[in-house]
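> Need coordinates for the below:
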Amino acid sequence: MSLSRRSCLLAGAAAGTLPFSLLPRTAHAGAQIEEPLIDSVRNALISAVRSSAPPKPEFSNTASRLAFLRWLGEMSERLKKKIPGHQERIEFLQTVWYESRRAGLDVSLVLGLVQVESNFRKFAVSSAGARGLMQVMPFWTRVIGDGDSSKLFHMQTNLRFGCVILRHYLDREAGDLFMTLGRYNGSRGRAPYPNAVFSNQRLWVFNDRRDDSG
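Purely as a prediction, here's the structure:
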């Protein structure tokens, strides 16, 4: 966007003639760094992102289903200010729950990361060019996708890529979450980003207070 165009938008917003929601929204997180992948890892990542399974929760028993519904209700309340639309909020939560579990990640960690990376804005773009909810760098669509980086603004696609990439980094770092988050952010070994994610993760921890005595 040109400086004159941006200046006009800012002036309009300040004057009350243009809502701030129409201003360009930039994410202020870092970005993954492209690294060589051996064929077996690349193929595994390709397979992981191409799975066509829909983000529909599946449960082996009624208790698990009810626990999920309690989580969904609580998280929906917490997320109201970030995602006002009820249907969009429920679809996001169902998808992030599914993709987190599919990748073997703690959903509260993924929600904390999304808050730090994009503040739950699916059209967020960082200064480095990372896109969407989990701020995925476009090179990933070339390396393990179909090359269409515009799909990173699609909720499920972005969450699928983000969770698969985070799992890949977690495996590379032998389970060290601190180093994993730094690698995801492009700031490996430095504390500010991992600490921010851990801090925000606490906002999304679910303590199921259901009484089992009855």
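
> Please count neighbours and contacts with C-alpha atoms only from this point.
OK.

> so where do the helices sit in the chain?
Here the chain has its helices, by DSSP state H, at 3-15, 39-50, 62-79, 86-102, 107-118, 139-144, 155-172, 177-185, 192-201.

> Please identify the most buried of those helices.
helix 107-118 (a mean of 24; mean count of other Cα atoms under 10 Å).

> any idea how far residue 68 is from residue 94?
Distance, residue 68 to residue 94, using Cα to Cα, to the nearest Å: 9 Å.

> hang on, the earlier thing: can you lay out the helices of the chain as a markdown table showing distance to residue 125?
Output for the helices of the chain, formatted as a markdown table (distance: least, Cα to Cα, whole Å):
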| stretch | distance to residue 125 |
| --- | --- |
| helix 3-15 | 16 |
| helix 39-50 | 21 |
| helix 62-79 | 21 |
| helix 86-102 | 19 |
| helix 107-118 | 8 |
| helix 139-144 | 14 |
| helix 155-172 | 12 |
| helix 177-185 | 14 |
| helix 192-201 | 17 |
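
> Would you do the same for the sequence below? I want to compare the two.
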Amino acid sequence: MSQASLSSSISTQGFHFTVSTTVNVASWQESGQCSLHVLHDLDPHVYADQYELAQRPGYTSALWGSSDLERPVSAVDQAGSVLLLTADSSHLFPGQAANITLEVPLHARYGRPVAGAQDAYHMIELKRPVGFFACSLDHVTPVPDALRQYTSLSGWPSLSLSLIPDTSPRAGLKMVVPVGKLDDLPWVDVGTAAVMITMFFYLLVASIRTARRLFSKPSMKTD
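Here you go, the predicted structure:
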């Protein structure tokens, strides 16, 4: 495959964030013979919503590992998950230079509460995305070390693989998410119990009033 480079960045907003990866291809020379992929090896604190990914233009995706959207980090497989993007290169022609950007929406799970005087947040540092080409070649090439552990995944590309150099700054892709404090747990329990009791009596009174209104006999007017 012709010379290419990759760079990634992250933008965050609360529990939601987007990882953007741009692949710069100097000259697309083997249209139809190569596919472009970006691999995300996700920390267990992070998940990708498959339904949201399906609505994103410019790529298709495959996801392996834990994808339950509701569970906190303490209730999922600590191995995390693997997300593979396959870029749509149908619009590229041989000899064409291209900048292909793949934006991945990700979400942070609810983290473990902290105790004592610790700050109530958790720092998550993601592994940097890995870009590569999967090409149909007449000869077999060795699998790059960075991809070797993923080749046993069902549906993984079986063609010859070649890495795309990452030219972005080596600083990690970091995000900060708020977490609960164990010291606040008693107050949360008291508040939750008070709300539940209040709602119980409210519903009880509303039910009694409704029952009386439905079953009361209309008064008969007499002359």
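
> Superposing both, give me the TM-score.
The TM-score (TM-score structural alignment, normalised by the length of structure 1) is 0.21; 81 aligned residues with a Cα RMSD of 6.0 Å.

> Can you show me the helices along structure 2?
50-54, 145-148, 185-215.

> Would you mind finding the most buried of those helices?
Across the helices of structure 2, the average number of neighbours (mean count of other Cα under 10 Å) peaks for helix 50-54, which reaches a mean of 13.

> That one packs against which elements?
Applying 3 or more Cα pairs under 8 Å, 6 or more residues apart in numbering; DSSP states H and E, we find helix 50-54 of structure 2 packed against strand 59-65, strand 96-108.

> Need the contact partners of it.
For helix 50-54 of structure 2, the external contacting residues (Cα atoms under 8 Å, 6 or more residues apart in numbering) are 60, 61, 63, 104, 105.

> closest to residue 130 of structure 2 among the residues you listed?
residue 104 (13.4 Å; Cα to Cα).

> contacting residues for the closest one?
18, 19, 20, 53.

> what's the distance between it and residue 24 of structure 2?
To residue 24 of structure 2, residue 104 of structure 2 is 17 Å away according to Cα to Cα.

> Quick one: closest of the helices and strands packed on helix 50-54 of structure 2 to residue 185 of structure 2.
Among those, if distance is taken as Cα to Cα, the winner is strand 96-108, at 21.5 Å.

> can you give me the angle the closest one makes with strand 59-65?
On the basis of axes from the mean of the first three to the mean of the last three Cα atoms, to 10 degrees, strand 96-108 of structure 2 is oriented at 40 degrees to strand 59-65.

> Going by neighbour count, list what's buried in strand 96-108 of structure 2.
Residues 97, 98, 100, 101, 102, 103, 104, 105, 106, 107, 108 are the ones in strand 96-108 of structure 2 that count as buried (16 or more other Cα atoms under 10 Å).

> Any chance of TSV for those residues, columns distance to residue 82 of structure 2?
Converted to TSV, the buried residues of strand 96-108 of structure 2 look like this (distance: Cα to Cα, whole Å):
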residue	distance to residue 82 of structure 2
97	29
98	26
100	21
101	19
102	16
103	16
104	13
105	14
106	12
107	14
108	15
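
> hmm, back to that, any chance of the helices and strands packed on helix 50-54 of structure 2 in TSV, plus distance to residue 176 of structure 2?
TSV is the format used below for those (distance: least, Cα to Cα, whole Å):
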stretch	distance to residue 176 of structure 2
strand 59-65	23
strand 96-108	9
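
> Quick one: closest of those strands to residue 4 of structure 2.
Residue 4 of structure 2 lies closest to strand 96-108 among the helices and strands packed on helix 50-54 of structure 2, at 9.5 Å (Cα to Cα).

> quick one: residue 187 of structure 2 and residue 194 of structure 2, what's the gap?
For residue 187 of structure 2 relative to residue 194 of structure 2 (Cα to Cα), the value is 10 Å.

> In contact with residue 93 of structure 1, which residues?
Contacts of residue 93 of structure 1 (Cα under 8 Å, 6+ apart): 72, 75, 76.

> Out of those, the closest to residue 10 of structure 1 would be?
Looking across the contacts of residue 93 of structure 1 and measuring by Cα to Cα, the closest to residue 10 of structure 1 is residue 76, at 32.2 Å.

> My read is that that closest one contacts residue 87, right?
No. Using Cα atoms under 8 Å, residue 76 of structure 1 makes no contact with residue 87, being 10.0 Å away.

> before we move on, back to that, tell me which of the helices of structure 2 sits nearest to residue 173 of structure 2.
helix 145-148 (18.0 Å).

> among the helices and strands packed on helix 50-54 of structure 2, which is nearest residue 12 of structure 2?
Comparing those by Cα to Cα, strand 96-108 comes nearest, at 9.5 Å.

> Cross-check the contact I'm expecting between residue 201 of structure 1 and residue 111.
Yes. Under the criterion of Cα under 8 Å, residue 201 of structure 1 makes contact with residue 111 at 6.6 Å.

> Excluding chain neighbours, what is closest to residue 161 of structure 2?
With Cα to Cα, 6 or more residues apart in numbering as the criterion, residue 161 of structure 2 has its nearest non-adjacent residue at 4.6 Å, and that residue is residue 134.

> Give me the neighbour count for the one you found.
Neighbour count of residue 134 of structure 2, defined by other Cα atoms under 10 Å: 19.

> Distance of it relative to residue 18 of structure 2?
Separation of residue 134 of structure 2 from residue 18 of structure 2 (Cα to Cα): 25 Å.

> now do residue 210 of structure 2
In terms of Cα to Cα, residue 210 of structure 2 sits 50 Å off from residue 18 of structure 2.

> got it, and residue 213 of structure 2?
Taking Cα to Cα, one finds residue 213 of structure 2 at 54 Å from residue 18 of structure 2.

> Show me where structure 2 has its strands.
With DSSP state E, the ranges of strands along structure 2 come out as 4-13, 16-28, 34-42, 46-47, 59-65, 81-87, 96-108, 121-126, 130-135, 160-164, 173-178.
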